[in-house]
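Asks: Let's see this in three dimensions:
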Amino acid sequence: MRPKYTINLLILLIIEHTMSSTLLSFLIATSVLNPTANNNNTHSFTGENNLSVVIPKQSNKVLTNPGIGFTELQRVVSNDPENPFYEGKPVISYPDTSTIYYRWYWDQLTTATDPNLNERMLEKKIDNVLEEAAAVNKKVVIRFMALRGKNDPIYDADVNKDSSGIPCWLVQELYGHGLNGSSCHLSDKEAVSMFKNPLFIHRMQQFLDALGKRYDNNKTLLRIDMGMVGTWGEWNLSGYAAKTSNSVGLVDNGYTLHDLEPYIAALVHAFPHTPKTMLGTDKGDFLSYATNRGFGWRVDCLGDWSKGWSEMEDGYPGLIAHASDIQTNTAPDVLFDQRWKKSAVDFEICQDSLQDWSNIKNPLHLTYDQVQQTFDFALKEHASLIDAKSHQIPNIYQPLLTAFLNKLGYRYQLNEVDYSRNIPKNGTLIINSQWQNLGVAPSYINYPVTWRLRTANGSIIAYYTSNAKIENWFPAADYEDQSPIYKVSDHFQLGNQILKGQYFLDVGLVEKGTYNAKVLLANDTKMTTDTGQSYTINNNIIKNNNSIVSYVDNNHYLYNGNVKYPSSFFLDKHSEQYIKQQNNIGRWNEIATINVI
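Replies: Have a look, this model is predicted:
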């Protein structure tokens, strides 16, 4: 209990609402470094530990942070009017994104005749996507697939036009056709039975192992979506199942959990360090088997309110109930409803876009209330990512979308900081902080809470990293309830190198092993960049020429066209400007000033 602080803080808040901004600035300005610019409420008092208190101002802005929000589908950015990567017409109504979702069939990564992964194909496709994503501070989710939709067009010039998703050499091994002028196309019977074939399973394991050797531990790879089974890697046999079958589901076409356990085991073996998600279906025990082994889960067709049977009213509730049902499930996960605390939950919308939801001529048209209920369901299940397929968002849904994105995934807010304002040289900096996660899920990656001292001209003097683990800062169990408060107490030795003087105290959630802040907080304070410079959105004026430059991993831009770097992609002035802007975003929050005396 600190009654003196409570009373004084109340007085301060009353003053804030009743006095002019000029007088208020005078009251809380206690430093020549002008901490009022950071929008925080500052109150100094002498207590047991001689600490000062800061109440950082809250923000209601949508935050674009790693691993949460809407995803891009098969492109790097949708809503930039400059269209920096020339990936089709800009989609201005689509929200800012932090994650890119890409899918590749097996036959896109090996040639028709060689079982080994093709280096050129990998560089042109997967490597290039990972590099572009890293260049603009985005993460990538990948699904590898083995069975193309029956009549899906093939646009990839590397792929035989009659291919069904697996390379022709494998079709030849399995069924005796595919090479030497024979068709590479799978019959319905071949496609339906393929996933039980021991030779196919063996080759699948080799394929995933080779990919894992190359891409596991890649820090840009957010997670792997468990494909490799069924049409589009979606654990069904749509387009191929016999008409006499009860459904296109795997169970109704003769598959058991035992048949498909090797696929889950193969992905775990190939990508031991990369998070994984598994598609849920309303039949079978596959999902709970996977979540028991650390997988997150995802489902397709979010927003299906079809009359009669629908995903929203029948499919999802049945799937969730069955996952933990010890009576009907041979591999129940009794902790299924708690798995979101350690592994992600993702959704993909039904139909092509939210425009389809708003089209009253569409048989699957949704009412406004149904859209609200759809978003609420995703929040109830603690979702992190929504694949809305990089298509237009109707204006009517924008208010709903803003509220939704402000809850989706994690949203960390700093509520209070008690800190040592005056510290003897080589003394101890005490920082007691209080935090909340106002979202519906944690971050599944730890971004260490890091404090830094900065001079008025932007020079970084020192960093101090807390032992707090933000992965354990869970939101409320129900998205409508109050989030718990997490208290962190840090004591840092200043060190002899810190000279007497006055310094800004900043906080950032940084990438592990670096001092690069990656996560925006739900606080409205003055922001600075990783290099200590003031940051305002869109204040970066980039001068460009028409040179084509090569981007490499250390963010150094080389203008010598004769210098060749493996796995580099080439940029023109538009993409170069976009990349520079994305790498100069201020994610450090200015909190207060301290005096070293």
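
Asks: CA atoms for contacts and neighbours, from now on please.
Replies: OK.

Asks: roughly how far out does stretch 301-315 sit from the chain middle?
Replies: Offset of stretch 301-315 from its chain centre (C-alpha atoms, centre = their mean, to the nearest Å): 26 Å.

Asks: so how far does it reach from one end to the other?
Replies: 10 Å (C-alpha to C-alpha, to the nearest Å).

Asks: Over to stretch 380-387?
Replies: Start-to-end, stretch 380-387 (C-alpha to C-alpha) is 17 Å.

Asks: The stretch 401-550 of the chain: strands as residue ranges?
Replies: Here the stretch 401-550 of the chain has its strands, by DSSP state E, counting those that start in this stretch, at 412-420, 422-423, 428-437, 449-454, 460-465, 485-493, 501-510, 517-519, 527-528, 534-535, 549-551.

Asks: which of the ones you listed sits most buried?
Replies: Burial of the strands of the stretch 401-550 of the chain is given as mean neighbour count (mean count of other C-alpha atoms under 10 Å); strand 527-528 ranks first at a mean of 24.

Asks: and Asp285, how many neighbours does it have?
Replies: Asp285 is flanked by 24 other residues according to other C-alpha atoms under 10 Å.

Asks: picking up where we left off before, and the strands of the stretch 401-550 of the chain as JSON lines, adding distance to Phe200?
Replies: Formatted as JSON lines, the strands of the stretch 401-550 of the chain follow (distance: least, C-alpha to C-alpha, whole Å):
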{"stretch": "strand 412-420", "distance to Phe200": "45"}
{"stretch": "strand 422-423", "distance to Phe200": "67"}
{"stretch": "strand 428-437", "distance to Phe200": "45"}
{"stretch": "strand 449-454", "distance to Phe200": "47"}
{"stretch": "strand 460-465", "distance to Phe200": "49"}
{"stretch": "strand 485-493", "distance to Phe200": "50"}
{"stretch": "strand 501-510", "distance to Phe200": "43"}
{"stretch": "strand 517-519", "distance to Phe200": "41"}
{"stretch": "strand 527-528", "distance to Phe200": "53"}
{"stretch": "strand 534-535", "distance to Phe200": "54"}
{"stretch": "strand 549-551", "distance to Phe200": "39"}
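
Asks: one more to put side by side:
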Amino acid sequence: KGIQGQWVENGKTFVPDLSDPIFIAYAQKLLNALGARYDGNPNLAFVDIGMVGSWGEWHNSNFTDVAPLLEKYAPEQLNRYVDMHFSSFPKTPKIMLISGGNSLAWASQKGAGWRADCWGDWHNFSAEWSHMRDDYPQRLAAAQTAWPGFNDSWQHAPVSLEICGYMAEWESVQHYTREEVQASFDWALAQHASTLNLKSRPVPAAYRDIVDSALLRIGYRYRVGQLEWDTTVRSGMPLTLNVTWRNDGVAPAYLPYLVQWRIVNDAGTTVTQIKTADDVRQWLPGDHHSSATLPLPAGLPVGQYRLEAALTNHQGQPRIQLANEGKTGDGWYSLASFNLKE
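Replies: Next up, the predicted model:
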């Protein structure tokens, strides 16, 4: 009540004035309430910085009788809405829409990742203009110019892409070639994307292999590449593992999953288990070396034991699948075995 703005579409839609103090107060109140309930929830991958423009997508281009968003408001006025999300959701990763103008770099500088709508558009709207050639490169370059750390934002916050239309339309309406579709997925990988929103629609058979190949690298793909320990393992003595973890993906995980190791006997009973100090959020693409020391209780009977690993939440439940064989019924991975000697 009392919010400034204008009615459009013959009175069907109300566009609020983003500089109105009453609207600002209500927006902050709403975000504060959402943050109080959901910030840090392990089931929340990231928060999309919205509240601005149509669908919260930082534009109002669908309303011809409304001034363009980035012309109507100064950067400081729009940055206020970015700040609201950071104050309300200090723990949860955040992403900023690529069309946010100067606010994209502002959000990145504060620690946000980014997302783009209409990914894969090579000529959806025009033969002379496309998001992939004429929009995304310019916006990303401008953000990097405004904030020199922008190109590395994927190292600490997600990049998320939403498809333009549907993949079925790419084939039946746009008639995109396999080369064009491949170029879209190659671009996603080059941007270190973590999520691809295909809108829960079918993938045409003509493109299926391209999608499947990309999914092997999108986001993180963690595995134990090498595992070594002293060949003489005795009861009552610590067992130190030298581990090479590998991320075959293009980005790290952004939530603080725990790395856990356990030793299991032939009966399936865990005889020792530890959490390591590894931070999976630091595992950029490539190899990462770590060690883990597991205490072996005195009096363990001789025989064969299994080494198992898992990436868990803080309640100890495995949450991340590894690109290793040996997955057990409870979500751990049996990676090696050893004989315990007297």
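
Asks: Please name whichever of the strands of the stretch 401-550 of structure 1 is nearest to Lys389 of structure 1.
Replies: strand 517-519 (23.9 Å; C-alpha to C-alpha).

Asks: tell me, that closest one lands on which residues of structure 2?
Replies: Under TM-score structural alignment, the match for strand 517-519 of structure 1 in structure 2 covers residues 318-320.

Asks: coming back round to it: of all the strands of the stretch 401-550 of structure 1, which lies closest to Phe474 of structure 1?
Replies: Proximity to Phe474 of structure 1 (C-alpha to C-alpha) singles out strand 428-437 among the strands of the stretch 401-550 of structure 1, at 6.3 Å.

Asks: how big is the offset of the match of strand 517-519 of structure 1 relative to structure 1?
Replies: By mean C-alpha distance after the TM-score superposition for structure 1, the fitted stretch 318-320 of structure 2 averages 1.8 Å away from its aligned residues in structure 1.

Asks: that older thread, nearest to Leu319 of structure 1, out of the strands of the stretch 401-550 of structure 1?
Replies: If we rank the strands of the stretch 401-550 of structure 1 by C-alpha to C-alpha, the stretch that ends up nearest is strand 428-437, at 27.8 Å.

Asks: corresponding residues in structure 2 for the closest one?
Replies: Mapped onto structure 2 using TM-score structural alignment, strand 428-437 of structure 1 spans residues 238-247.

Asks: Can you get me the start-to-end distance on stretch 414-426 of structure 1?
Replies: Start-to-end, stretch 414-426 of structure 1 (C-alpha to C-alpha) is 27 Å.

Asks: Show residues contacting that stretch.
Replies: Defining contact as C-alpha atoms under 8 Å, 6 or more residues apart in numbering, one finds that stretch 414-426 of structure 1 is touched by 49-56, 58, 429-436, 493-496, 498-500, 521-523, 593-597.

Asks: still on that earlier bit, what's next to the match of strand 428-437 of structure 1, contact-wise?
Replies: Contact with stretch 238-247 of structure 2 is made by 220-230, 233, 283-296, as judged by C-alpha under 8 Å, 6+ apart.

Asks: Could you rerun that using 7 Å?
Replies: Stretch 238-247 of structure 2 is touched from outside by 220-229, 233, 283-296, with contacts defined as C-alpha atoms under 7 Å, 6 or more residues apart in numbering.

Asks: How about the contacts made by the nearest residue to Leu429 of structure 1 once chain neighbours are set aside?
Replies: Counting by C-alpha to C-alpha, 6 or more residues apart in numbering, Leu429 of structure 1 lies nearest to Phe492, which is 5.0 Å off, once chain neighbours are set aside. Applying C-alpha under 7 Å, 6+ apart to Phe492 of structure 1 gives the contacts 428-430, 464.

Asks: Aligned against structure 2, show me the partner of Phe492 of structure 1.
Replies: Here Phe492 of structure 1 is matched to Leu294 in structure 2, going by TM-score structural alignment.

Asks: With Arg298 of structure 1 instead?
Replies: In structure 2, Arg298 of structure 1 lands on Arg115 (TM-score structural alignment).

Asks: same check, this time on Asp346 of structure 1
Replies: Mapped onto structure 2 by TM-score structural alignment, Asp346 of structure 1 lines up with Ser160.
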